[in-house]
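Student: My questions concern the predicted model and sequence given below.
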Amino acid sequence: MKTKEFNNKKLKLYIDMKTSVVKDVLLVATFAGFAYLVVRNYKQRKKREEEALEFLHFQLF
């Protein structure tokens, strides 16, 4: 009887650890995705500003 209880506890711990790992991976993936979107938006905005300045420069000179 004790071995069965021990195995059940061991299995439960293993499943809890697996779900914990899955949660951690999803959390890291979420942060990485958010960081990617922020960086992409920043680069696009900088590129638009640079193109606008270049256009203005060519219009003036």
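Tutor: In hand now; what should we look at? Residues are numbered from 1 along each chain as shown.
Student: use CA for all of it now, contacts and neighbours both
Tutor: Fine.
Student: can you give me the offset of the helix or strand where Val21 lies from its chain's centre?
Tutor: Here Val21 sits within helix 2-60, counting by DSSP states H and E. Centroid displacement of helix 2-60 relative to its chain, using C-alpha atoms, centre = their mean, to the nearest Å, is 0 Å.
Student: before we go on, here's another structure to hold up against the first:
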Amino acid sequence: MPWLMIVVLLLVLALAGAGFALKLLWILAAVLLVLWLAGFVARSTGPSGRRSRWYRW
């Protein structure tokens, strides 16, 4: 039954790939959160010297 071994191997590869992708997405989400917080803290001041809103709507 070599086809069963191939199916199990493909399943293991798929799960390993999903685990890597999920870890990569967590790292990307953490980087984006840090950048968003840095933009929130370091927002520019407007012409009147007051800080502008950190959102656009």
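Tutor: Now that the structure is in, tell me what you want to look at. This one's a predicted model, so the numbers in the text were calculated from it and none came from an experiment.
Student: what's the TM-score here?
Tutor: The pair, once superposed, lands on a TM-score of 0.73 when counted by TM-score structural alignment, normalised by the length of structure 2; 47 aligned residues with a C-alpha RMSD of 1.1 Å.
Student: quick one: the aligned partner of Tyr36 of structure 1 in structure 2 from Trp26 of structure 2, how far?
Tutor: Using TM-score structural alignment as the criterion, Tyr36 of structure 1 maps onto Leu32 of structure 2. Counting by C-alpha to C-alpha, to the nearest Å, the gap from Leu32 of structure 2 to Trp26 of structure 2 is 10 Å.
Student: same deal with Leu35 of structure 2?
Tutor: As for Leu35 of structure 2, its distance to Trp26 of structure 2 is 14 Å (criterion: C-alpha to C-alpha).
Student: and if you look at Leu33 of structure 2?
Tutor: 10 Å.
Student: what's the answer for Trp36 of structure 2, then?
Tutor: The value you get for Trp36 of structure 2 to Trp26 of structure 2, if C-alpha to C-alpha is used, is 15 Å.
Student: By how much does stretch 31-40 of structure 1 deviate from structure 2 on average?
Tutor: Stretch 31-40 of structure 1 differs from its equivalent in structure 2 by a mean of 0.4 Å after superposition (mean C-alpha distance after the TM-score superposition for structure 1).
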